[in-house]
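[1] no sequence for this one, just the structure:
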């Protein structure tokens, strides 16, 4: 959890929502949890499990428009702390709106793309096309010149956010990149982030 980087977002923008979805509610201490066992209406739309996973991961505010805060944790992790402690540690204490875990080793999207190809994570030609498109849009290697940005590659296994219009817009842009190219969200995070940064103020 120490690798989580926080992003402060200002200048709220407007975005629409779709209707709420039903789900079982569990009230635990101060938290109300929404439990959904599947997202069946998306199974025929996306061709990989990563694509299906990105719907609740990045578009949670579209599924549950009344939620104020959310915490995404990949299935490989286990939540052992009170969620309020995580909100306090990574959002409220730093007065930020969005926090995401950094990749444990890589900071450069171009290196992450090569690692994805070497690991057979996705079709190599699709990854190459995605990266070449981002290069034409201005993607460069990560360097200290990008500071205060501490990494271009998230791990994405932990996402903590306050659902205000600008953070919702950011995750919508991120999802659009995932949907348009490959489902490897690590490759498209910085592209969506930089689109927002070109219009509003980010502080890490």
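    Perfect, I can see it now. The structure displayed is predicted, hence computed values, not measured ones.
[2] going forward, measure contacts and count neighbours with C-alpha atoms only.
    Fine.
[3] All the strands of the protein, residue numbers only.
    With DSSP state E as the criterion, the chain has strands at 4-9, 24-28, 31-35, 69-73, 98-102, 154-162, 202-203.
[4] another one to put next to it:
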């Protein structure tokens, strides 16, 4: 009887074709899921700054702003990634640009004088007459018809900011001061960070012992704090916040680029990288995010009325009628390359050139004439002004990846101060009449009828 024939046995693990197929499918699924999580959910692709600042810039008391929570983002996919160059290359490029004054000429001339209001309170036709800027010798009204009430030391510091400035403002203690994150090693040496606060906010910072009233200059982390006396400005604190938001080029006359960031936001990307990627590389005057929901100005106006973002409904309707009468049109593909008429203006990046400065002046004049809801006047000014504004309206998903948004909620004494400040304030009459759906429709004499029919097709 012979020996049985021996052969290599196949491991039991691989004897089942079904099991092999299942494992293969599992590995492919995991790979695709990992690839999607690393690519499509992130809009920002960048080289790491050399020696980035990783540590916290300032330590706050635990009770300071403890109930101001971050808002969750709305989108997880990315269709328009932003590519950043190496930090060192960006730093040197922007430094060279800021040293070349010819890149920011010609410059506007601003109207001087005294008036009862900070912006001059010009009539509609007078304001619109400045939209077509064909002569550089013409002086443009651009605020400062009353003195801007800040200290001389702050004014000198603002005038000596020669490159990039990041600006924000808090009035009525409505937000917490948040430190920027992701800064490169030379950013704090070359970028100015200025936070404007009113008297009430300043007192709150003193109460938390974040600053000392005995000092002449105030600093909290990256931010230089500028105290603004509200007595000589607007009664509406939101309108006072519009001054540094849209007249940044006048407050910082020697700066070449600026970033406005609402105090409800925390910047998470180095400002030099943002300026280079969204403004310089695109060769534009301004960069701003599209609104996540609205495309047409009238959509924003109706939402403003319905949700009482501005309480004076009659004044709001009069504003839109004025704009329709003077040529406001709904968005259509004919307006391209502008992809929308409604921005999210919480973050604005600017090159301080003629077109950008002119746009900011013209828009500020509209805000003083009506209300500080800047999205309502945005498209009219942009579409009607000349020379045209070169604008990068980036996707809202990019916005969600370069900053974190927090709630405005306040507790305790701060909340009581705000409620007191808003009593009797024009535009904050929250007990006023509720806006109706037919706000602009059933008015037979409305100038906005053609706008609405065109918007609705």
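    Received it, and whenever you're ready, just let me know what you need. What you are looking at is a predicted structure, and each value in this text was computed from that prediction instead of being measured.
[5] Any idea what the TM-score is?
    Once superposed, the chains reach a TM-score of 0.84 (TM-score structural alignment, normalised by the length of the first structure), with 196 aligned residues with a C-alpha RMSD of 2.9 Å.
[6] most packed of the strands of the first structure?
    Comparing the strands of the first structure by mean neighbour count (mean count of other C-alpha atoms under 10 Å), strand 98-102 ranks first with a mean of 22.
[7] with the second structure superposed, average distance for it?
    In the superposition against the second structure, strand 98-102 of the first structure averages 1.3 Å from its aligned positions (mean C-alpha distance after the TM-score superposition for the first structure).
[8] Adding distance to residue 17 of the first structure, write the strands of the first structure out as CSV.
    What follows is the strands of the first structure, written out as CSV (distance: least, C-alpha to C-alpha, whole Å):
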stretch, distance to residue 17 of the first structure
strand 4-9, 20
strand 24-28, 21
strand 31-35, 18
strand 69-73, 16
strand 98-102, 19
strand 154-162, 16
strand 202-203, 24
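[9] Show me the one of these that comes nearest residue 109 of the first structure.
    Proximity to residue 109 of the first structure, assessed across the strands of the first structure by C-alpha to C-alpha, is greatest for strand 154-162 (9.4 Å).
[10] quick one: the residue of the first structure positioned farthest from its centre and residue 83 of the first structure, what's the gap?
    For the first structure, the residue at maximal distance from the C-alpha centroid (C-alpha atoms, centre = their mean) is residue 29, at 26.9 Å. According to C-alpha to C-alpha, to the nearest Å, residue 29 of the first structure and residue 83 of the first structure sit 10 Å apart.
[11] the longest helix in the second structure is where?
    When the second structure is parsed with DSSP state H, its longest helix is helix 17-39.
[12] Check which element follows that helix along the chain.
    Proceeding N to C from helix 17-39 of the second structure, the next assigned helix or strand is strand 44-45, under DSSP states H and E.
[13] tell me what that following strand is packed against?
    strand 82-83, helix 396-402 (3 or more C-alpha pairs under 8 Å, 6 or more residues apart in numbering; DSSP states H and E).
[14] which part of the first structure lines up with the longest one?
    Taken onto the first structure by TM-score structural alignment, helix 396-402 of the second structure occupies no residues there; it is unmatched.
[15] what's the counterpart of residue 175 of the first structure in the second structure?
    The alignment partner of residue 175 of the first structure in the second structure, by TM-score structural alignment, is residue 364.
[16] And for the closest residue in space to that match that isn't next to it in sequence, the neighbour number?
    Ranked by C-alpha to C-alpha, 6 or more residues apart in numbering and with sequence neighbours excluded, the top spatial neighbour of residue 364 of the second structure is residue 246, at 6.2 Å. Residue neighbour count, defined by other C-alpha atoms under 10 Å, stands at 24 for residue 246 of the second structure.
[17] what's the distance between the corresponding residue of the first structure for residue 246 of the second structure and residue 27 of the first structure?
    Superposed on the first structure with TM-score structural alignment, residue 246 of the second structure falls opposite residue 58. Separation of residue 58 of the first structure from residue 27 of the first structure (C-alpha to C-alpha) stands at 24 Å.
[18] can you check residue 59 of the first structure too?
    23 Å.
[19] tell me the helices in the first structure, going along the chain?
    Counting by DSSP H, the helices of the first structure are 49-58, 60-63, 83-87, 109-118, 124-136, 165-180, 185-197.
[20] Quick one: closest of these to residue 98 of the first structure.
    With C-alpha to C-alpha as the criterion, residue 98 of the first structure lies closest to helix 165-180 of those, at 7.1 Å.
[21] Counting by contacts, list what that closest one packs against.
    With contacts taken as 3+ C-alpha pairs under 8 Å, 6+ apart, helix 165-180 of the first structure sits against helix 49-58, helix 185-197.
[22] residues making contact with the longest one?
    Outside of helix 185-197 of the first structure, the residues that reach it under the criterion C-alpha atoms under 8 Å, 6 or more residues apart in numbering are 109, 112-113, 131, 134, 139, 152-156, 170, 173-174, 177-178.
[23] quick one on the thing from earlier: what stretch of the first structure lies opposite the longest helix of the second structure in the alignment?
    When the first structure is aligned by TM-score structural alignment, helix 17-39 of the second structure has no counterpart there.
[24] if I pick the match of residue 246 of the second structure, what's in contact with it?
    171-172, 174-175.
[25] Repeat the analysis, applying 10 Å as the threshold.
    By C-alpha atoms under 10 Å, 6 or more residues apart in numbering, the residues touching residue 58 of the first structure are 72, 159, 168, 170-176, 178, 185.
[26] Quickly note the distance from it to residue 18 of the first structure.
    14 Å.
[27] swap in residue 87 of the first structure?
    Residue 87 of the first structure sits 26 Å away from residue 18 of the first structure, taking C-alpha to C-alpha as the criterion.
[28] between these two, who's got more neighbours?
    residue 87 (21 against 10).
[29] Just confirm residue 387 of the second structure contacts residue 285, I think it does.
    No - at 11.3 Å, residue 387 of the second structure and residue 285 do not qualify as touching, with contact defined as C-alpha atoms under 10 Å.
[30] Could you find the closest non-adjacent residue to residue 241 of the second structure?
    Among residues not flanking residue 241 of the second structure along the chain, residue 169 sits closest, at 6.1 Å (C-alpha to C-alpha, 6+ apart).
[31] Please enumerate the shared neighbours of residue 387 and residue 285 of the second structure.
    Residues touching both residue 387 of the second structure and residue 285 (C-alpha under 10 Å, 6+ apart) are 354-356, 359.
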